[in-house]
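Asks: no FASTA, just this:
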């Protein structure tokens, strides 16, 4: 399914569909400043494996980036310290 979400006038029904897709283990493709990226829920192992398969990388040996809303959310996935 191809869908578009416009930042200035988002259709929240479409946003909910995308969220539901991610929560059910789906994989999405979204634009970035330099091209397109693959996305999925970091908590859905099978979805992460699918992203790795699409990218052609070994999920046990390759690290992937995650996006978080703020530092509070980062703490759910990583250990944070005061070291710089």
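Replies: Here it is on my side, so go on. Source: prediction; values computed, not measured. Numbers count the residues shown, from 1 in each chain.
Asks: contacts, neighbours, all on C-alpha from now
Replies: OK.
Asks: need the strands for this structure, in chain order.
Replies: For the chain, the strands defined by DSSP state E occupy 28-31, 36-39.
Asks: Reformat those strands as TSV; add distance to residue 82 and mean neighbour count.
Replies: Formatted as TSV, the strands of the chain follow (distance: least, Cα to Cα, whole Å; neighbours: other Cα atoms under 10 Å):
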stretch	distance to residue 82	mean neighbour count
strand 28-31	33	12
strand 36-39	29	14
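Asks: Would you mind putting those into CSV with distance to residue 80 alongside?
Replies: Supplementary listing: the strands of the chain in CSV, determined by distance: least, Cα to Cα, whole Å:
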stretch, distance to residue 80
strand 28-31, 28
strand 36-39, 24
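Asks: Please name whichever of those strands is nearest to residue 4.
Replies: Closest of these to residue 4 is strand 28-31, at 9.5 Å (criterion: Cα to Cα).
Asks: That closest one packs against which elements?
Replies: strand 36-39 (3 or more Cα pairs under 8 Å, 6 or more residues apart in numbering; DSSP states H and E).
Asks: Which other helices and strands does the strand it packs on contact?
Replies: Taking 3+ Cα pairs under 8 Å, 6+ apart as the contact cut, strand 36-39 packs with strand 28-31.
Asks: list the contacts for the most centrally placed residue in the chain?
Replies: The structure's the chain has its C-alpha centroid closest to residue 39; by Cα atoms, centre = their mean the separation is 3.5 Å. Contacts for residue 39 (Cα atoms under 8 Å, 6 or more residues apart in numbering) come out as 27, 28, 29, 30, 51.
Asks: same check, this time on residue 44
Replies: Listed by Cα under 8 Å, 6+ apart, the contact set of residue 44 reads 23, 25.
Asks: And here is the other one:
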């Protein structure tokens, strides 16, 4: 059965639609959604079968994945990752925003994702749609970028084209307007040197 295409207002997401998406995720569904950078593909981090489906779409094994989590806010982050005081200050300055912070995992990260990995990428995007979904769901969702087959355009930006490509692989595609084509800036925050691993949309003074 083809995925449902749901239009959600990016500034004021409709509660009914957010609940519908959260219910889909709770039931093991896969959802494509906008962020403050590029469109992402995700599922509930606690649903092993859904995580495996996402990995299959990406062509990787779940325990070899580099999936990040989308959290609602900083208080959510402490449940799944270990953050130093300096790291917390930097994240407070940067988030919500176009950053992925790599942190040491806590014991709450599901074993499927944590089999061989001791770090996890954490995102709090400056976009109300994924954040409200996470808040309604009650826990983070996995996020991985939607890439384009085009050699020039690395990331898909048009939600209707994304729908056409993925409608038989996922359960819901959210149309929250055109996405960007520059990914998040990735910062290694496992220690207080805060190394930039990938330059992306986010820019911040480290200290």
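Replies: Happy to help now that I have it. Since the structure is predicted, the reported quantities are computational estimates derived from the model, not experimental observations.
Asks: After superposition, what's the TM-score here?
Replies: Aligned and superposed, the two chains score 0.83 in TM-score terms (TM-score structural alignment, normalised by the length of the first structure); 84 aligned residues with a Cα RMSD of 1.8 Å.
Asks: Alignment lookup: the residue nearest to the centre of the first structure to the second structure.
Replies: Aligned by TM-score structural alignment, residue 39 of the first structure pairs with residue 42 of the second structure.
Asks: Please apply the same query to residue 57 of the first structure.
Replies: Alignment note (TM-score structural alignment): residue 57 of the first structure maps to residue 60 of the second structure.
Asks: Quick check: the gap between residue 12 of the first structure and residue 19 of the first structure.
Replies: For residue 12 of the first structure, the distance to residue 19 of the first structure equals 10 Å [Cα to Cα, to the nearest Å].
Asks: And the two? Which one has more around it.
Replies: Higher neighbour count among residue 12 of the first structure and residue 19: residue 19, with 14 against 10, using other Cα atoms under 10 Å.
Asks: Tell me the buried residues in stretch 11-30 of the first structure?
Replies: Across stretch 11-30 of the first structure, burial judged by 16 or more other Cα atoms under 10 Å covers 18, 22, 23, 25, 26, 27, 28.
Asks: Need the counterpart of the third one in the second structure.
Replies: Under the alignment defined by TM-score structural alignment, residue 23 of the first structure is paired with residue 26 of the second structure.
Asks: Was I right to think its match contacts residue 137?
Replies: Yes. Checked against Cα atoms under 8 Å, the pair residue 26 of the second structure and residue 137 is within contact range at 7.1 Å.
Asks: what range in the first structure matches stretch 94-108 of the second structure?
Replies: Using TM-score structural alignment, stretch 94-108 of the second structure lines up with nothing in the first structure.
Asks: Show me the helices in the first structure, by range?
Replies: All helices of the first structure, identified by DSSP state H, fall at 12-23, 45-55, 71-74.
Asks: want to throw those helices into a markdown table with distance to residue 6 of the first structure?
Replies: Output for the helices of the first structure, formatted as a markdown table (distance: least, Cα to Cα, whole Å):
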| stretch | distance to residue 6 of the first structure |
| --- | --- |
| helix 12-23 | 10 |
| helix 45-55 | 24 |
| helix 71-74 | 25 |
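Asks: doesn't residue 51 make contact with residue 37 of the first structure?
Replies: No. Residue 37 of the first structure is not in contact with residue 51 according to Cα under 8 Å; the separation is 9.9 Å.
Asks: ok so, going back, which of the contacts of residue 39 of the first structure are the two that sit furthest away from each other?
Replies: Distances among the contacts of residue 39 of the first structure were taken as Cα to Cα; the most separated pair is 30 and 51, at 13.0 Å.
Asks: Check the contact lists of these two and give me the overlap.
Replies: Counting by Cα under 8 Å, 6+ apart, the shared contacts of residue 30 of the first structure and residue 51 are 38, 39.
Asks: so which of the helices of the first structure gets nearest residue 2 of the first structure?
Replies: For these, proximity to residue 2 of the first structure was assessed by Cα to Cα; helix 12-23 is nearest, at 10.5 Å.
Asks: Report the mean distance between that closest one and its aligned residues in the second structure.
Replies: Here helix 12-23 of the first structure, set against the second structure after superposition, deviates by a mean of 1.0 Å using mean Cα distance after the TM-score superposition for the first structure.
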